[in-house]
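Enquirer: Pasting a predicted model and its sequence here:
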Amino acid sequence: MPDPSDADNPKSLAWVVRAVKAWVERCGAVWVQAQVIELNRRSGPTQFLTLRDIDEEVSVTATCHRRVLDAAGPVETGMTVTALLKPTVWSKTGRLSFECSQIRPSGEGQLLAQLERRRRLLEAEGLFDTSLHKPLPLLPAGIGLITGAHSDAERDVIRNAGLRWPAVRFVVRNTLVQGPRAVEQILAALAELDADPGVDVIIIARGGGSLEDLLPFSDEALIRAVFAARTPVVSAIGHERDNPILDLVADLRASTPTDAGKRIVPDVAEEAALVAECRTRIRQSVATLVATEQTRLEGLRSRPVMVDPTATLDIAAERLSTTVSRLRMAAEHGLDACTHQIDQYLTQIRAMSPKATLDRGYAALADDHGDSVSSVEQVTTGGRLMAYLADGQLGLLVESATPTASRTPAEEQS
């Protein structure tokens, strides 16, 4: 084999890179502890991150699959991790790089990863569904407060709530707020306050702290107890940057204990101003209504029937008088027509009356029985008759009865 340093027999660059690549990759994978100083998440499967030694100014660029980051939990810049790295050389550029196949957060990063897995599990069960959150009462009769004894959080909540509503009543339960026994005491206080009918809302408060100090407020037992509580629960843990899992299951998340004191009760000054404004609006509405009704009443009073109530009666009386006059005229016309018709009937009757015949000089004969005599055949000689004249009666004695000779048809026709 020729000497690789012989200038007369140079090796190709690709040969050198392949040789270096083969030598480097013989090192195999190794677990290292380092700090993540840069993390570039991309849309593709390959992700890039820069790791730096914890003690020395040494940093390397590493690549990993998206699944590695997802499995590690919340990996963020500045976090200390334990990573399984395998050195490799890019054939095209000869650049040294490291392939990361596993990442395990260390210290706070490990805690964050555990909390993230717990958060995902509880979220999958629906414990963080905001539609299940219970509304807070407008003005609670009693407020349960779970916090450390003589703590700033206790003073902040009570002082700020009292400034807004001086008559506010607190039922305080002091417990440990960090350490292994904190969860047990907080659970007992929560159960006691939840069973108290005089408590309308419960605040769990702490004035911030490190990630380890706030671990009790991400405990699974506490999260499930808050979810099952019948009384609305307010989480007031730490500051804006502190986000224990309790914040997700609580019915209301306050950024600080001070914020919780301001949000659980209304401001008495604001409420008084609102009441005054409502009273002013009511007065204005009543005044407007009265003015409207007054205008309507004046309009009604200005109508003719209200100005002179007898006007309608006069009109009705006039109509009644006209109707009566018409009825009288119609009755008179009817009577005149009937009188005229009766006169005509009387004239006709009188013309046909026997008395009219008697007035013209004729007489009516009747026998002894009062039956009229119209033929000589009805009387006998020597019989008595009664003759009725226009001005009296005559008694007659029949001396003879001579019938008139019957006329021939030719005479009757002539």
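Expert: Okay, I see it. Numbers count the residues shown, from 1 in each chain.
Enquirer: alpha carbons only for contacts and neighbour counts from here, please
Expert: Noted.
Enquirer: After the longest helix anywhere in the chain, which helix or strand is next?
Expert: Longest helix in the chain, counting residues (DSSP state H): helix 310-352. Sequence-wise, the next helix or strand downstream of helix 310-352 (DSSP states H and E) is helix 354-359.
Enquirer: I'd like to know which elements that following helix is packed against.
Expert: strand 384-389 (3 or more CA pairs under 8 Å, 6 or more residues apart in numbering; DSSP states H and E).
Enquirer: after the strand it packs on, next one along is what?
Expert: Going down the chain from strand 384-389, the next helix or strand is strand 392-397, by DSSP H and E.
Enquirer: So which bits of the helix or strand following that next one are buried?
Expert: Next in sequence after strand 392-397, counting helices and strands by DSSP H and E, comes helix 409-413. Residues of helix 409-413 classed as buried: none (neighbour count, 16 or more other CA atoms under 10 Å).
Enquirer: With stretch 53-71 instead?
Expert: Applying a neighbour-count criterion of 16+ other CA under 10 Å, one finds 53, 61, 62, 63, 64, 65, 66, 68, 69 buried in stretch 53-71.
Enquirer: Surely the fourth one and residue 103 touch.
Expert: So the one you mean is residue 63. No: the criterion here is CA atoms under 8 Å, and residue 63 misses it with residue 103 at 11.5 Å.
Enquirer: In addition, the following structure is provided for comparison:
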Amino acid sequence: MTEPTAPPGPDAPAGPAGAARRELAATAAQTTPENPWPLRLLSVKVGEYVARMSPIWVEGELVQLNRRPGSGMAFMTLRDADVDMSFSVPVRENVLRTLSIDLVPGARVVIHAKPTFWTKRGSLQLEADDIRPVGLGELLARLEHLRRVLAAEGLFDASRKKPLPFLPGVVGLVCGRESAAERDVVVNAQRRWPAVRFAIREVAVQGDKAVREVSAALKELDADDEVDVIIISRGGGSLEDLLPFSDEQLVRLVARAQTPIVSAIGHEIDTPLIDLAADVRASTPTDAAKRVVPDIQAEAEQLQLGRSRLRTAIRGRLEHEQAALDAIRSRPVLDQPASILAGRADELRSHLSLARTIARARLDRADDDVRHLARQVRALSPLATLERGYAVVQDADGTVVRSPEAVAVGAALSVRVAGGRFGAERTAHDPYTPPLEPGAVSAAAGAPGGGTHTGTDLVTDPDHPQETA
């Protein structure tokens, strides 16, 4: 490599081609105040030295992880756990995909990386080709595995979440002893709804006793019928401090509780597993107080607004109905109700007159039919026949005489005429001689058996009168 030369010094001799250039030191030990290295040469020298370094294993805490979709690269920022020092670590996406857990800020990792030095920027970075979670990372890996197991069982499903009561009578509170979280919850809740009551259980929220005491307090409050909602609250802390609230037994106890549970553990960025199993997750204890009780001032304003809207709606409805009623009353049929009756009365009188005319015509026609039938009956009656001069002759037994030969000479007969009955006797000769018309030829009168009747006789059966020739 050809080393750059420095610009001429103040005592450098001048030549015909310009100022002479001094020779730079070959190594860092040969530099002097009169012959220093320029920064660009130092950057090159450092880059050459770093390039000769072997890949190394480095431990650090993950501060940030930025993924760049489509580029196949991600960029991590690692810092030392004890001092304020950080490095940028580019890593390929395929390396991240080999991990069994998702890297989150705060995880401790050990990376296998090749140091590289950017000469233009004078910055050192580590190009990682392997990542292994250790320490806190291993803890996060176990928590992530437990989270996946419990999620597969359905303990975190939204369908099993219970709604919070609108106005709880008694609020159960599980918190640390004389903790700021307790004051935040109680003070903010009573400020929002002064009548709220609390059933407070102060327990250990950190250390070996935390899981046992929090579980016991939760069971006690869940069994109390007066408690309508339970808040489990704790202030912020490190991941190790919040570990009790990711205990599997406690998470399962929260999931199967009958009383709605609000989890307010740590700060917004803290997410213990109890937050996933609880019915409602509050970002802070103050947020939990706001979620369990309504704001009396806001509710009063809403009530006033609702009453105002109700009055407006009722007034509008009444005005609408009054306008509709006025429109109906202004119609002619209601303004002068007799007008519609007068029209109907005329129509009724017309129908009555028509009905009388039709009925009278039908009666007249029926009267004519009756008279006609009466004339027919009289014409067909045997009495009418007798009135025309005919008679009915019967013997002593009542048998109608139909032939002269049927009655012996001298037999007593009964003759019925239109005016009544009288008796007669059968003679050998008929005393009646009909008058002869001029030019008529007289015929011998009388039959071989004798009798007094000639011409046409009418013989009538009393039961079935008929006319014979």
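Expert: That came through fine. Please read all numbers here as calculations on a predicted model, not as lab measurements.
Enquirer: Could you tell me the TM-score of the two chains?
Expert: Laid over one another, the chains give 0.64 as their TM-score (TM-score structural alignment, normalised by the length of the first structure), with 373 aligned residues with a CA RMSD of 5.7 Å.
Enquirer: on that earlier part again, how close does the longest helix of the first structure sit to the second structure?
Expert: Once fitted to the second structure, helix 310-352 of the first structure is off its aligned match by 5.4 Å on average (mean CA distance after the TM-score superposition for the first structure).
Enquirer: now that helix: how far from the chain's centre is it?
Expert: 73 Å (CA atoms, centre = their mean, to the nearest Å).
Enquirer: From the contact counts, what lies against that helix?
Expert: In this structure, helix 310-352 of the first structure makes packing contacts with helix 304-307, judged by 3+ CA pairs under 8 Å, 6+ apart.
Enquirer: How about the contacts made by the residue opposite residue 149 of the first structure in the second structure once aligned?
Expert: In the second structure, the residue matched to residue 149 of the first structure (TM-score structural alignment) is residue 177. By CA atoms under 8 Å, 6 or more residues apart in numbering, the contact set of residue 177 of the second structure is 202, 203, 204.
Enquirer: Burial check on the alignment partner in the first structure of the second one, number of neighbours?
Expert: Matched by TM-score structural alignment, residue 203 of the second structure corresponds to residue 175 in the first structure. By the criterion of other CA atoms under 10 Å, residue 175 of the first structure has 19 neighbours.
Enquirer: swap in residue 151 of the second structure?
Expert: Using other CA under 10 Å, residue 151 of the second structure is surrounded by 14 other residues.
Enquirer: Then residue 197 of the first structure?
Expert: As a burial measure, residue 197 of the first structure scores 10 neighbours (other CA under 10 Å).
Enquirer: measure the equivalent of residue 242 of the second structure over in the first structure to residue 246 of the first structure for me?
Expert: In the first structure, residue 242 of the second structure lines up with residue 214, judged by TM-score structural alignment. Applying CA to CA, to the nearest Å, the value for residue 214 of the first structure to residue 246 of the first structure is 10 Å.
Enquirer: When the two are compared, which one has more neighbours?
Expert: Set residue 214 of the first structure next to residue 246 and count neighbours by other CA under 10 Å: residue 246 wins out with 28 against 22.
Enquirer: now the match of residue 203 of the second structure, nearest residue through space, not along the chain?
Expert: Leaving aside its sequence neighbours, residue 175 of the first structure sits nearest to residue 148 (CA to CA, 6 or more residues apart in numbering; 5.3 Å).
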